[in-house]
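Trainee: let's see this in three dimensions:
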Amino acid sequence: MSIYAEVIGDPIAQSKSPAIHNFWIDRLGLDAKYRACHVKPDGLAAYLAERRADPDWRGCNVTMPHKQAVIPLLDRMDPLAETIGAVNTIIREDDGTLTGFNTDAGGFLEPLRPVLARKHLFRMARVLGTGGAARAIIAALAREHFVIVLAGRNPAKARALLDELDPMGEHHAIDLDHFADITEFTFDDREGCCDLIVNASPLGMEGQPPLPFDFSHAPPGSIIYDIVTHPLDTPLLTAAREKGFETLDGLNMLIGQAAEAFERFFGAVPPREDDDAELRAILTS
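Mentor: So this is what the prediction gives:
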């Protein structure tokens, strides 16, 4: 049998991970497979016990609701995953031990790398949402020396999240509704600054209301980043482009985190010479 990896979750049918990984496997001609596996919470321990005994199984990606539940079942944790408190990638080592990683943080930062390579006088990110995805985003931005304004329906939860993930940082927690209303605040000279607006919530996703955000809160030159993938062109991104802002869509993070996991699973760099254009076309068809 060829080597294989999987993505697990409950539900799992909606996952785009098999399409991404199998696209790269086919392009590289690897003798490998990647598949989705529906694992319910009460079957998680049994699944990992069975897979750790299989030398052909290289590991799995982990999606909701298992990103925190898997932690007690692992032998080791990568330091970044430990800081974030969530695992989205499990690797089976040669001796059968299981190590937990979080590639969401690196995937989120990947399209920002050219910007982050520059020197800035100040970096600020306004992050909207306090769910599971926000954990990796906050940890990633804190490591890149951003001051974070975290907005949530429950500001106390936002404050607790900031204190947990970066207790030494000078960050701010605020109610999500703050960004829905017009502000007359006049931004100072933003030259030499890096400003991000990040939608880390499900708002704007199909079946959800749009994200309530007034662009008077976006400093000139801000990058607007929405991690929602369905639809890919969210109301937030559409409005941002109309106002002349640079935008990043959710496939950036999704493909970026998958690329990091792919290398760990299969020991090969995924082919991305066309800036993922062909893969994006498949994922949005």
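
Trainee: drop to CA atoms for contacts and neighbour counts, all remaining ones
Mentor: Will do.

Trainee: could you pull out the helices for the chain?
Mentor: For the chain, applying DSSP state H gives helices covering 17-28, 44-52, 79-84, 104-109, 113-116, 132-143, 155-165, 235-242, 250-266, 277-284.

Trainee: tell me how far Leu44 lies from Phe262.
Mentor: 22 Å (C-alpha to C-alpha, to the nearest Å).

Trainee: so these two - more neighbours on which side?
Mentor: Phe262 (23 against 17; other C-alpha atoms under 10 Å).

Trainee: pretty sure the more buried one sits against Pro271.
Mentor: No - with contact defined as C-alpha atoms under 8 Å, Phe262 does not reach Pro271; the gap is 10.7 Å.

Trainee: here's the other one to compare against:
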Amino acid sequence: MTPPPKAFVVGHPIAHSRSPLIHGHWLAAHGLPGTYERLDIPPEDFPDFVRGLAAAGWAGGNVTLPHKEAAFRLAEVATPRAARIGAVNTLWFDRAGRLHGDNTDAPGFLAHLDASLGAGWPEATGTAAGRTALVLGAGGAARAVVVGLLERGLPRVQVANRSDGRARALGGLDPARVEVLAWDALARGDRLARAGLLVNTTSLGMAGHPPLALDLAPLPPEAAVADIVYVPLETPLLAAARARGLAAVDGLGMLLHQAVPGFARWFGATPEVTPSLRALVVADIEGRR
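Mentor: This is a model prediction of the structure:
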């Protein structure tokens, strides 16, 4: 008899991960056999861990910090999206036993925008601003967000980061459509006035970090503001957006939606991001405060 599939989330540290809660909920909802485990593997042990996945009977798993770039290098087959981002957060085996890697953060971010703003959000205003995104930050999450926005077809994505070098690396993804801004340029307001979507991918506003000090007054009235931070769910940036009457998109939905493709690969059923799942994870966040 074939044993039930087992999957994992691996990181270092990993105790904070909500992925077991998400996948455990879906396993129960679908009545599927299988397990999903949390694994703490230090960077020096990660290559051997990945090379031993098949022998250990793993169907695959999620990869989080600090292993995403190493997972990209170790995957035998990487999706074009993962190659553009240079990082992998989802691993699985094909029927030939080859280890595949994808980055589902990009489609997860877009799926949450679609669920929050409607699938036609880029063209909703019919203005140039409505199809221009301003992304704050230039780390791995920013790279996934920028790649997702480019895949969606936005004609212009602006990137602002406190250090210039990493932002310029993002500009290289598509020099014709990605514009790199100096962080100081945000204070002038004219850049925000041209943006239909503002996305914070920095740690500013996260619990234990300083808030993101940014005046949202220049944003167009139809603009949306997204923050990939989900602890707290309501960051000062999102609170300021709501106070201005702007659409505000929190970071929890990205976490939930990015988990869907992996579950489908490992357990053979495509789950849905439902209000009950969100409520379960929100309760866990509140309970850990």
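
Trainee: what does the TM-score come to for these two?
Mentor: The TM-score (TM-score structural alignment, normalised by the length of structure 1) is 0.89; 276 aligned residues with a C-alpha RMSD of 2.1 Å.

Trainee: report the separation between the nearest residue to Gly205 of structure 2 once chain neighbours are set aside and Ser203 of structure 2.
Mentor: Leaving aside its chain neighbours, Gly205 of structure 2 sits nearest to Pro211 (4.1 Å; criterion: C-alpha to C-alpha, 6 or more residues apart in numbering). Distance from Pro211 of structure 2 to Ser203 of structure 2, counting by C-alpha to C-alpha: 9 Å.

Trainee: ok, now Ala71 of structure 2?
Mentor: 23 Å.

Trainee: those two: which is more packed in?
Mentor: Ala71 (26 against 16).

Trainee: give me the neighbour count for the residue nearest to the more buried one when sequence neighbours are not counted.
Mentor: Excluding its sequence neighbours, the residue lying closest to Ala71 of structure 2 (C-alpha to C-alpha, 6+ apart) is Val88, at 5.6 Å. If you count neighbours by other C-alpha under 10 Å, Val88 of structure 2 ends up with 29.

Trainee: make sure Val88 of structure 2 is actually in contact with Asp102.
Mentor: Yes - taking contacts as C-alpha under 8 Å, Val88 of structure 2 lies within contact range of Asp102: 5.2 Å.

Trainee: for the two, list the residues in contact with both.
Mentor: Residues within reach of Val88 of structure 2 and of Asp102 at once, by C-alpha atoms under 8 Å, 6 or more residues apart in numbering, are Ala82.

Trainee: contact partners of stretch 117-136 of structure 2?
Mentor: Residues outside stretch 117-136 of structure 2 that contact it (C-alpha under 8 Å, 6+ apart): 113-114, 142, 146, 154-161, 192-202, 220, 222-223, 247.

Trainee: just the buried members of those residues?
Mentor: With neighbours counted by 16 or more other C-alpha atoms under 10 Å, the contacts of stretch 117-136 of structure 2 contain buried members at 113, 142, 146, 154, 156-161, 192-202, 220, 222-223, 247.

Trainee: which ones are touching Met206 of structure 2?
Mentor: By C-alpha under 8 Å, 6+ apart, the residues touching Met206 of structure 2 are Val229, Tyr230, Val231, Pro232, Thr235.

Trainee: please name the spatially closest residue to the residue nearest in space to the middle of structure 1 (chain neighbours excluded).
Mentor: With distances taken as C-alpha atoms, centre = their mean, the residue of structure 1 nearest its centroid is Asp104 (3.8 Å). Spatial nearest neighbour of Asp104 of structure 1, excluding adjacent residues (C-alpha to C-alpha, 6+ apart): Gln257 at 5.1 Å.

Trainee: which position in structure 2 pairs with that neighbour?
Mentor: The alignment partner of Gln257 of structure 1 in structure 2, by TM-score structural alignment, is Gln258.

Trainee: okay, now its match: neighbour count?
Mentor: By other C-alpha under 10 Å, neighbour count at Gln258 of structure 2 equals 24.

Trainee: ok, it touching Asp102?
Mentor: No - in this structure Gln258 of structure 2 lies outside contact range of Asp102 using C-alpha under 8 Å: 10.7 Å.

Trainee: spatially nearest residue to His171 of structure 1, not counting backbone neighbours?
Mentor: Ile148 (4.9 Å).

Trainee: which position in structure 2 aligns with the one you found?
Mentor: Matched by TM-score structural alignment, Ile148 of structure 1 corresponds to Val157 in structure 2.

Trainee: and for Ala49 of structure 1?
Mentor: By TM-score structural alignment, Ala49 of structure 1 lines up with Arg51.

Trainee: and if you look at Ile12 of structure 1?
Mentor: Using TM-score structural alignment, Ile12 of structure 1 pairs with Ile14 in structure 2.

Trainee: correct me if wrong: that match contacts Leu39.
Mentor: Yes - look at Ile14 of structure 2 against Leu39 with C-alpha under 8 Å: they come within range, at 6.8 Å.

Trainee: ok, now which ones touch Ala141 of structure 2?
Mentor: Ala141 of structure 2 neighbours (C-alpha under 8 Å, 6+ apart): Asp105, Thr201.

Trainee: gap between it and Phe49 of structure 2?
Mentor: Taking C-alpha to C-alpha, one finds Ala141 of structure 2 at 24 Å from Phe49 of structure 2.

Trainee: doesn't Gly106 make contact with the residue nearest to Asp104 of structure 1?
Mentor: Yes - counting by C-alpha under 8 Å, Gln257 of structure 1 does reach Gly106; the two are 6.3 Å apart.

Trainee: what does Asp40 of structure 2 align to in structure 1?
Mentor: Using TM-score structural alignment, Asp40 of structure 2 sits opposite His38 in structure 1.

Trainee: just give me the neighbour total for that match.
Mentor: Count around His38 of structure 1 with other C-alpha under 10 Å applied: 15.

Trainee: can you check Val180 of structure 2 too?
Mentor: Neighbour count for Val180 of structure 2, taken as other C-alpha under 10 Å: 22.

Trainee: ok, Ile41 of structure 2 next?
Mentor: So Ile41 of structure 2, with other C-alpha under 10 Å, has 17 neighbours.

Trainee: contacting residues for it?
Mentor: Val10, Gly11, His12, Pro13, Phe49.

Trainee: with His12 of structure 2 as the reference, measure out to it.
Mentor: 6 Å.

Trainee: would you check that Ile223 of structure 1 makes contact with Lys243?
Mentor: No - taking C-alpha under 8 Å as the definition, Ile223 of structure 1 is not a contact partner of Lys243, at 11.7 Å.

Trainee: which one's more surrounded, those two?
Mentor: Ile223 (21 against 10).

Trainee: and the gap between that one and Met124 of structure 1?
Mentor: 11 Å.

Trainee: who touches both of the two?
Mentor: Joint contacts of Ile223 of structure 1 and Met124 (C-alpha under 8 Å, 6+ apart) are Asp195, Leu196.
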